[in-house]
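1. Sequence first, then the predicted structure:
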Amino acid sequence: MIAPLSLTILPDEVGTIYIPATIESNSTIQSVAFGASSIKCKVVHQEIEEIKMTEDIFHELKIPYTNNTQIFLHDDTLYLGPLVGIFTAGFSESTIRPIGERSLFFAKLLAAEKAVGAFVFIFGAQHIDWEKGIIQGFFYHKYGWEQIEVPFPNVIYDRLPNRRTESLRSLQKIKQRLNDEYLIPWFNPGFFNKWEIHQILKSEHQVSDFLPETHKNPSFSLIEQMLAKYHHVYLKPANGSLGLGIYQILYSREDEAYYCRYRDDKDVNRLQKFSTLEALINTLFQKRRLDTYIVQQGITLIRLNHKSVDFRVHTNKDQNGNWQVSVIAAKISGRGSVTTHLNNGGVVRTVDEIFQDSSECQRITKSLEDTVLTLSEVIDTKQEGNIGEIGFDIGIDKNGKVWLFEANSKPGRSIFAHPKLKKYDTLSNQLSLKYAVHLTEKTIKNPQDVYK
């Protein structure tokens, strides 16, 4: 990816675009394209390192405003942009917060466009005009949110908010139509299934050792066997997220009783005692189907002030399509909490706040980075679609062994509220858009590598 070039408008000419003389083409450039729009034009080379275009081209291509832009050359066409559409749901009528509580997240993401050299907007199913081939997209700039008509984008970043919305047939049809009929590539096109990811990783020798023993559709006898072996286990929804619906079951040999730690429907951390495992399951799973859960080996994690510590690590693909670590955060469990999630009372810390010895901090950081980069490569190779980011929940036990608890294709952003981690919020947003640039160039020049 080259450095983005500034784009300006020339009001007094027509049908002409000026590009730097340093941009060389193997053939005569005859057209300019933006998103799905393209027109014939005259191309003139200039000594200045910027893009200038006449006003008629600017409007006909439906470029929303002047901005920094990447350029790609292929055959006889000059491609500007890219135009990146972020597909989501949950829009409101508000012009100040068009996507409700997530408006701030999207504003931060869209604010990264200038540094990357892209035009980025959010849209939903209701904003597509199929007959005209246009989208009424929401853009964010210094004056706030603005809805602007643009052509179909070069790539689409899937940010549907949850599994329930993602499973809606109407949205699935839209995604399929944009991908199949309009050949627009998507990245991060779906939530991961915990069991499927576990099976993928279990079959790969270089990462299988990171996995706790895990089984789906657990029976009473299986849970009993795992409790005898590990003293505590976790029951997790196979398609859960945000730490919701997780139960920790412990067996006490001293009082021959079973204990269950969980968060109830009123968001209160609970610890209940039962005389038998059957009583525990029958009481707590009256409204839940055990066959939609997985049972996972309990790990005795490292602790700080008698509280468990695990790590959230994000990886992103960069402008070359390579994986890199974008942030590492430590999470400390809340009082009586079954997980370290913030909504369960957990607290975020930086790694150096947990490990104050610099050599130990570097060793732990290196171990986490090596682990998640290897995991990212394996998941990327085995999963369908274009994956641009992954969030990992990683644990380290008291013996220093690294364990993978979960991998998420749409990781939450709550860790970035920590003051020392805000710069990594910007980094991960920029990397998401840089990957969109990479995917655009790949689609233009080597579409066979995208549509396999």
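-> Received, thanks.

2. contacts, neighbours, all on C-alpha from now
-> Noted.

3. Ser252: neighbour count?
-> For Ser252, the tally of surrounding residues (other Cα atoms under 10 Å) stands at 12.

4. residues contacting it?
-> His231, Tyr258, Tyr259 (Cα atoms under 8 Å, 6 or more residues apart in numbering).

5. ok now do the second one, which residues does it touch?
-> If a contact means Cα under 8 Å, 6+ apart, then Tyr258 has Ile249, Leu250, Tyr251, Ser252, Lys273, Phe274, Ser275, Thr276, Leu277, Leu280 as its contacts.

6. if we go to 10 Å?
-> 227, 232, 249-252, 272-280 (Cα atoms under 10 Å, 6 or more residues apart in numbering).

7. Tell me which helix or strand comes right after the strand or helix carrying it.
-> Using DSSP states H and E, Tyr258 maps to strand 257-263. Next helix or strand after strand 257-263 toward the C-terminus (DSSP H and E): strand 269-274.

8. how far away is Ser367 from Gly400?
-> Going from Ser367 to Gly400 by Cα to Cα, to the nearest Å gives 10 Å.

9. To clarify, my last question referred to Ile302.
-> From Ile302 over to Gly400 the distance is 8 Å, taken as Cα to Cα.

10. cool, Gln324 as well?
-> For Gln324 relative to Gly400 (Cα to Cα), the value is 23 Å.

11. okay, those two: which has more neighbours?
-> Gln324 (18 against 12).

12. my read is that one is in a strand, agree?
-> Yes: Gln324: assigned to a strand according to DSSP: H, G, I helix; E, B strand; the rest coil.

13. contacting residues around it?
-> His314, Thr315, Asn316, Lys317, Asp318, Glu369, Val372, Leu373, Ser376, Glu389, Ser428, Leu431.

14. Closest to His74 out of those?
-> Distance to His74, by Cα to Cα, is smallest for Asp318 among the contacts of Gln324, at 21.9 Å.

15. what's the burial count for that closest one?
-> 24.

16. how about it, what does it touch?
-> When contacts are counted by Cα under 10 Å, 6+ apart, Asp318 touches 1, 324-326, 388-389, 428, 430-438.

17. hmm, 8 Å instead?
-> Going by Cα under 8 Å, 6+ apart, Asp318 touches Gln324, Leu431, Ser432, Lys434, Tyr435, His438.

18. Quick one: the helices in the chain, in order.
-> Listed in chain order, the helices of the chain (DSSP state H) span 55-60, 103-111, 113-116, 163-166, 169-180, 194-202, 220-230, 277-284, 351-354, 358-382, 422-445, 447-450.

19. Take this one as well and set it beside the first:
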Amino acid sequence: MSSKKITVQIMSPGLLEDDCLVLGENLIKQWKIPTNHSLQLSFGSFRQSIKVIPLSKVDGVRISQGTAKKMGIFHRSSLRMVYRPHSSTIHFGPLIGVLLSRDYPDNPERPFGPITMFCRELVNACQRQGAFVYFFTPEQINTNSSVISGWVYGDGWKRTTVPAADVFYNRLTSRKLENKPSVQQFMKDVKSSYGSHVFNEKFLDKTEVFDALAHDASLARYMPESHLFRNFAMLKTMCSKHPIVFLKPIRGSLGKGIIRISRIEGGGYQTLTAQVGGTKRQTYPGLAKLFSTLSEKMKTTRYQIQQGLNLIDVSKRPVDFRALVQKNLAGKWNITSIVARTAGNQHFVSNLARGGSLSTVKEAIALSALPGGIKTKIGTRLRKAALDIANGVDTQIPAHFGELGIDLAVDTTGRIWLLEVNSKPSKNDNTPLGGNKIRPSVKQVIEYACYLSGFTGGRRR
């Protein structure tokens, strides 16, 4: 049975008992909801026994102020509703909890700092689609996982008590926070106790991704040679096989700390290291001297050593592509967007944080030196590669992901390569549209939550 979007009216104190719920007669008839015995009301982890009171010409639902407070919702909240006769339960939802790294309670206008606009956009998308979202941090996790002190948006941001959600969206941007025992225990508890779903439940590191995807023969065409960097012998072997080699921090982000190693004329090697202000250039007479320098870095940072690629460029600046891949209303991977990222003048990595610039795939390909026949097919082939890799992650890595940022490259022959898979893609790569417009990437998050929680024609809890 599909769900119906309804508006919740909260009655003034004394007009309706907490164990009563008012529904329109037409809806009661349509769904064959019994009015003569006790039913269950469900909203996330919240459960309450209720009696349904029929009323003609009611379009929506009326609940008591006490019930609304326990649910953490406010007047004229827009929710989806479904009646499941096998359990005699009226479900409201989906209830979505977004786990963020930190909040700023002293700044009620921007309680989540630079991502407050993204959070507002999620709120607006939920109101349109009939869902309810709240936001919380690891500090707001209680020992009792059924109750959370979260942020909601009504007439401004405010903190209130909310039930554990049907679906949790992990937007933690710190591995340290994600690995806190309280956070890990919370995720375990809500899944086992309330059947909650948690997606993007963990960070990915580069070694994990490349080792896992290496088991999928269908992905071999996209995979550069890549290993966890261990010793001098590995550096020597990789540098003898490939004219350019990259060392990438396995837990790095935003291009920070990537080292490009290349042979130079007359012998010796050159390294380029991505730094905040630009690129640091160093030369070495041989690999032994280079490795001794790297050994110091390896004491604090683990690296993935990867085959260098001869990428297409625009005005001698390398170009790569970020695909945002998300699961949709049917629970299937879908391409939300693909953008081209061109490295800044002083950088060899394309990340926006390192001075890179965005353009459309079509614009970047048109400016490249690829042959015309290849140019026309690159867009389609990038989309296929992103979907193939996302499905490979699902198959090979035992964790639940609902969105992935997949970084791809195209070499000068037109071959497509995987650079990186990011389970916490930045929300700044797609500029907010402003006003009340909702980006497709935000809408997709809500649609996948609807799928997971059974508020569509798809999966049922």
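-> Ah, there it is. On a predicted model such as this, the values are computed, not experimentally measured, just so you know.

20. that older thread, which part of structure 2 lines up with the strand holding Tyr258 of structure 1?
-> Per the alignment by TM-score structural alignment, strand 257-263 of structure 1 matches residues 268-274 in structure 2.

21. Give me the buried stretch members for that stretch, please.
-> Tyr269, Gln270, Thr271, Leu272, Thr273, Ala274 (16 or more other Cα atoms under 10 Å).

22. quick one: the strands in the stretch 1-150 of structure 1?
-> Applying DSSP state E, counting those that start in this stretch to the stretch 1-150 of structure 1 gives strands spanning 5-10, 16-20, 31-34, 37-40, 42-46, 51-54, 68-74, 77-81, 83-87, 119-123, 128-129, 134-141, 144-151.

23. Can you give the distance from the shortest one to the centre of its chain?
-> Taking Cα atoms, centre = their mean, to the nearest Å, the mean C-alpha location of strand 128-129 of structure 1 is offset from the chain mean by 25 Å.

24. Not counting that strand itself, show me its contacts.
-> Ile134, Ile135, Gln136.

25. Need the counterpart of the second one in structure 2.
-> Matched to structure 2 by TM-score structural alignment, Ile135 of structure 1 sits across from Ile148.

26. Likewise for Ala436 of structure 1?
-> Match for Ala436 of structure 1 (TM-score structural alignment): Ala449.

27. Can you tell me the closest non-neighbouring residue to its match?
-> Closest residue to Ala449 of structure 2 apart from its sequence neighbours, by Cα to Cα, 6 or more residues apart in numbering: Val167 at 6.0 Å.

28. Would you mind measuring from that neighbour to Arg76 of structure 2?
-> Per Cα to Cα, Val167 of structure 2 is found 22 Å from Arg76 of structure 2.

29. The two: which has the busier surroundings?
-> Counted by other Cα under 10 Å, Val167 of structure 2 and Arg76 do not tie: Val167 has more neighbours, with 28 against 16.

30. Spatially central residue for structure 2, please.
-> Most central in structure 2 under Cα atoms, centre = their mean is Glu403, positioned 4.4 Å from the mean C-alpha point.

31. thought that one was touching Val325?
-> Yes: the pair Glu403 of structure 2 / Val325 is scored as a contact, 5.5 Å apart, by Cα atoms under 8 Å.

32. And the nearest residue in space to Asn179 of structure 1 that is not next to it in sequence, how far from Lys410 of structure 1?
-> In space, and not counting its chain neighbours, Asn179 of structure 1 is closest to Pro185: 5.9 Å by Cα to Cα, 6+ apart. For Pro185 of structure 1, the distance to Lys410 of structure 1 equals 17 Å [Cα to Cα].

33. So between those two, which is more surrounded?
-> Neighbour totals were compared for Pro185 of structure 1 and Lys410, and Pro185 leads with 24 against 21 (other Cα under 10 Å).

34. Please say which position in structure 2 Val378 of structure 1 maps to.
-> Aligned by TM-score structural alignment, Val378 of structure 1 pairs with Gly392 of structure 2.

35. ignore the last one, Asn344 of structure 1
-> Aligning on TM-score structural alignment places Asn344 of structure 1 opposite Arg354 in structure 2.

36. what's the answer for Gln297 of structure 1, then?
-> So Gln297 of structure 1 corresponds to Gln307, using TM-score structural alignment.

37. show me the residues around that match that make contact.
-> So Gln307 of structure 2 contacts Pro224, Glu225, Ser226, Met238, His242, Ile244, Val245, Phe246 (Cα under 8 Å, 6+ apart).

38. So it versus Glu265 of structure 2, what's the distance?
-> Noted for Gln307 of structure 2: a distance of 20 Å to Glu265 of structure 2, by Cα to Cα.

39. returning to that earlier point: could you tell me which of the contacts of Tyr258 of structure 1 count as buried?
-> Judged by 16+ other Cα under 10 Å, buried ones among the contacts of Tyr258 of structure 1: Leu227, His232, Ile249, Leu250, Tyr251, Lys273, Phe274, Leu277, Leu280.

40. Tell me how far the equivalent of the last one over in structure 2 lies from Tyr303 of structure 2.
-> Using TM-score structural alignment as the criterion, the counterpart of Leu280 of structure 1 in structure 2 is Leu290. In this structure, Leu290 of structure 2 lies at 15 Å from Tyr303 of structure 2, with Cα to Cα as the measure.

41. And Arg175 of structure 2, by the same measure?
-> Using Cα to Cα, Arg175 of structure 2 is found at 17 Å from Tyr303 of structure 2.

42. Tell me which of the two has more neighbours.
-> More crowded of Arg175 of structure 2 and Tyr303, by other Cα under 10 Å: Tyr303, with 24 against 13.

43. superposed on structure 1, where does stretch 376-393 of structure 2 end up, distance-wise?
-> Its aligned residues in structure 1 lie a mean 1.6 Å from stretch 376-393 of structure 2 after superposition (mean Cα distance after the TM-score superposition for structure 1).

44. From the chain's centroid, how far away is that stretch?
-> The mean C-alpha position of stretch 376-393 of structure 2 is separated from the chain mean by 18 Å, Cα atoms, centre = their mean.
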